[in-house]
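1. I'd like to go over a predicted model; first the sequence, then the structure.
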Amino acid sequence: MNSRTFLLVTSPAIVWFCVFTAGAEPLQNAKPIGDTKNPQVDISSLQQQARQGDAKAEYLLGWSYMTGTGVSQNFVEAAKYYRQAAAQSSPDAEFALGYLYEQGKGVLRDYHQAAAYYTAAAQKGHLTAENNLGSMYEYGRGVHKNIRQAQHWYRMAADHGDVTAQCNLASLYFRGGRVPRNYPQAAEWFRKAADRGYAPAQEDLAWMYFTGTGVPLDYSSAAHWVQMAADQGFARAQLDLAYLYEQGKGVPLNYVKSYMWYKAAASGGEQRAIGRLKGLSAVMTKEQISQANAAAGQLSRSPPKVDGAADSKSIGSSFIGPR
């Protein structure tokens, strides 16, 4: 079977964190949480409440300084207020402080401290802390490497619907090792995240259908899931969807649509799409190329629906094959 690499993405109080691969570096995809429906923060009021020991106010001040909401971004101040709230056992603050220690923002990088704060939050049922703690165990950061513990914490978060944890758990089953390789289980967990609209999981599930790994080989299902991810601006999925249209696998043969999606993938950083465009243009008429360019231009004016989707990676080689 094709060799597949995975992507590590960590998640703070403002960052969702998904891991797909051993040895990869964290990729942040910022998503504020907390009082996001009302981002207007009364800083002076929060400061007054914080001086009175209000843990929620301390956490919100930390969040404000971390995100630069209502104040200038200042990770040192964020860490100070998160620490105050964490001292009162706020799981959100414990999680956020763990992230700051993991990333070395506002504090010296300290994986032991990061793992300790993630553990405190995870034991209180904080989903993303459970996921991040799983990653710490998977890669031996601040704790002894322990794949079984990684599986345990990923499963805790995955069972409660955390899509990144579902992907991380799928990746453990996909790679095998200390956790026995189980492709059907990997497909099941990718499907759970894909069903909730998570583009990387949709691309990974599509690859499994395209190759018949853990699921019956089914080009139509591969096309369905890769289309879902491509529509969200996921460059690898756009590359694969273009290939399906070029080959007529799972979708009708259509060079115009293929060219359009290759153009989108190239714009998203997929270098292989450039070579595919050159080859495809040799068998297309000028009218078809013009039509495809117009469609690609219209597509480029539609921003991706998933933040950072175009920068994310799937579990490895595209439908086209190894790089």
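-> That came through fine.
2. switch to C-alpha atoms for all contacts and neighbour counts from now on
-> OK.
3. could I get the full set of helices for the stretch 101-250 of the chain?
-> 111-122, 127-139, 147-159, 163-175, 183-195, 199-211, 219-230, 235-247 (DSSP state H, counting those that start in this stretch).
4. buried stuff in stretch 205-216?
-> Of all the residues in stretch 205-216, those buried under the rule 16 or more other C-alpha atoms under 10 Å are Leu205, Ala206, Trp207, Met208, Tyr209, Phe210, Thr211, Gly212, Thr213, Gly214, Val215.
5. who touches the first one in this structure?
-> Right, Leu205. Contact criterion C-alpha atoms under 8 Å, 6 or more residues apart in numbering gives Ala187, Phe190, Arg191, Ala194, Ala222, Trp225 as the residues in contact with Leu205.
6. put this next to the first one:
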Amino acid sequence: MFSSVKKLFTKASQNYSLEQALLAYDTEEYELAISLFESLARDRTPKALYYLGTCYFWGLGTESNQEKGLRLFIAAAEQGYCQAQIELGYIYRHGYGVTADCKTSLQWYERAQATGNPDAIAEVAHCYEYGEGVDQNLTKALELYADAAEGGNAIAQFTLASFYTKGIEVEYDPITAFYWFKRAADQDFADAYIHVAASYARGEGVGTDLNKAISWYAKAAEHGDAVAQNNMGYYYTTGTGVVQDEEKATFWYYHAAKQGHAIAQYNLAERYRIGSDGEKKLTEAAYLYLESAMQSDKDAQYRMAMCYKFGEGVEKNLEQFVYWIEEAARQGQQAAIDEINTYITPEIPQQPVPETDSTILE
């Protein structure tokens, strides 16, 4: 009787200590967490072993000791602790503190998969999709992604949607694609935001809804998606679905352009050239036109040619003018074609020399 009570008391005490340790970990009080996890690890508590391993392996609250961290992960994983098995799969996939080994990575992921964990299933699906540690098998990958997606894994939901968008191993199906993109987006998987937005904007897989499209584009833009940022710039420039706002338009074009988005670079350059915010910035405009032109944007190439022709933001340069106007014209930019035509003189047919009577010359 006394023994049973003691065991119950000990277990309750362990659970309380584990809760304290996890609270310290979650609040980033890593030194306290390590102390508590160390105590629990002596009893081989799998969860404590895993979190202690995380602290040592990644250097949280202590100097990084990947060898010790790895031993702790393995100790937890061998007891069937799923998160440790997934962590080992990740470590061996990327070669952190060990020699990268896709087969060993897959083995750990598969051990975690056996528990039915959606995150582990998604990782195994990834291995089959890209042929990591196993022969590539897109059919198998699709099947596993579907299982993981149903289990709530956001990455699997996003990837499954991409399969339906691209028609990989399934028929192209925008309705099913939208369903899974939306499921992922609702879990705050940021890469899905732009796809949900585009679906609402184009009416692909769902009814057209400009307000919802802009709402999702805004979320994507806030998370750094350059396409979404450029689109938000357009909406604020034109007042489409929002109150027209030149300052916000410039703000979003700027952030997209800073990421190298060619269309945004051109759009921002146009604003600087015409002075949309009240001041012309020809030097900045020329710089952005050039950045965009070098990415083969034909409108930027035309504008860059005009900069060199008139010396706007750069010194006049006939050779550069000819180069960029021809580049733009090659891509069918009509203004560039018209510009070239003004400089080409129509050929005048050569007139035949009339025959002369040699007797007259004599």
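-> Ah, there it is. Keep in mind that this is a model prediction, so the values were computed, not measured.
7. re earlier: in CSV, list the helices of the stretch 101-250 of the first structure along with distance to Ala87 of the first structure.
-> Below are the helices of the stretch 101-250 of the first structure laid out as CSV (distance: least, C-alpha to C-alpha, whole Å):
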stretch, distance to Ala87 of the first structure
helix 111-122, 11
helix 127-139, 17
helix 147-159, 23
helix 163-175, 27
helix 183-195, 34
helix 199-211, 36
helix 219-230, 41
helix 235-247, 43
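8. what's near enough to touch the alignment partner in the second structure of Ala114 of the first structure?
-> In the second structure, the position corresponding to Ala114 of the first structure is occupied by Ser105, as judged by TM-score structural alignment. Under the criterion of C-alpha under 8 Å, 6+ apart, the contact partners of Ser105 of the second structure comprise Leu88, Gly89, Tyr90, Ile91, Tyr92, Arg93, Gly133.
9. who wins for most neighbours among those?
-> Ranked by neighbour count under the definition other C-alpha atoms under 10 Å, the contacts of Ser105 of the second structure are headed by Gly89 with 27 neighbours.
10. how near is the counterpart of that one in the first structure to Gly104 of the first structure?
-> When the two structures are superposed using TM-score structural alignment, Gly89 of the second structure falls opposite Gly98 in the first structure. Taking C-alpha to C-alpha, to the nearest Å as the measure, Gly98 of the first structure and Gly104 of the first structure are separated by 10 Å.
11. give me the number of residues near Ser44 of the first structure?
-> If we define neighbours as other C-alpha under 10 Å, then Ser44 of the first structure has 10 of them.
12. which SSE is it in?
-> helix 43-51 (DSSP states H and E).
13. quick check: the helix or strand following that helix compared with the second structure, mean distance?
-> Helices and strands here follow DSSP H and E; after helix 43-51 of the first structure, the next one along the chain is helix 55-67. By mean C-alpha distance after the TM-score superposition for the first structure, the fitted helix 55-67 of the first structure averages 1.8 Å away from its aligned residues in the second structure.
14. buried set for helix 55-67 of the first structure?
-> When neighbours are counted by 16+ other C-alpha under 10 Å, the buried residues of helix 55-67 of the first structure are found to be 55-67.
15. same question, stretch 253-264 of the second structure
-> When burial is assessed from 16+ other C-alpha under 10 Å, stretch 253-264 of the second structure yields the following buried residues: Tyr253, Tyr254, His255, Ala256, Ala257, Gly260, His261, Ala262, Ile263, Ala264.
16. so the third one is in which element?
-> Looking back up the chat, that one is His255 of the second structure. helix 246-258.
17. quick one, that helix and helix 226-238 angle?
-> Calculated by axes from the mean of the first three to the mean of the last three C-alpha atoms, to 10 degrees, helix 246-258 of the second structure forms an angle of 150 degrees with helix 226-238.
18. give me the mean deviation of helix 246-258 of the second structure from the first structure.
-> Superposed on the first structure, helix 246-258 of the second structure shows a mean distance to its aligned partners of 2.1 Å (mean C-alpha distance after the TM-score superposition for the first structure).
19. hmm, who's touching that helix?
-> With contact meaning C-alpha under 8 Å, 6+ apart, helix 246-258 of the second structure is reached by 221, 225-227, 229-230, 232-237, 263-265, 267-268, 271, 276-277.
20. give me the buried entries from those residues.
-> For the contacts of helix 246-258 of the second structure, burial is judged from neighbour counts taken by 16+ other C-alpha under 10 Å, and it is met by 221, 225-227, 229-230, 232-237, 263-265, 267-268, 271, 276.
21. residue range for stretch 65-78 of the first structure in the second structure?
-> So stretch 65-78 of the first structure sits over residues 56-69 in the second structure, by TM-score structural alignment.
22. and the matching stretch, which residues are buried?
-> Neighbour-count burial for stretch 56-69 of the second structure, with 16+ other C-alpha under 10 Å as criterion, is recorded at Tyr56, Phe57, Leu60, Gly61, Asn65, Gln66, Gly69.
23. I figured the first one hits Lys68, correct?
-> Just to be clear, that refers to Tyr56 of the second structure. Yes - judged on C-alpha atoms under 8 Å, Tyr56 of the second structure makes contact with Lys68 at a distance of 6.7 Å.
24. which residue is the nearest non-sequential neighbour of the equivalent of Gln238 of the first structure over in the second structure?
-> Using TM-score structural alignment as the criterion, the counterpart of Gln238 of the first structure in the second structure is Gln229. Across the structure, with C-alpha to C-alpha, 6 or more residues apart in numbering as the measure, the residue nearest Gln229 of the second structure apart from its sequence neighbours is Ala221 (4.7 Å).
25. now Pro180 of the first structure
-> In space, not counting the residues next to it along the chain, Pro180 of the first structure is nearest to Tyr173; the distance is 6.6 Å by C-alpha to C-alpha, 6+ apart.
26. repeat that for Ser220 of the first structure.
-> On the basis of C-alpha to C-alpha, 6+ apart, the spatially nearest residue to Ser220 of the first structure that is not a chain neighbour turns out to be Gly250, at 4.0 Å.
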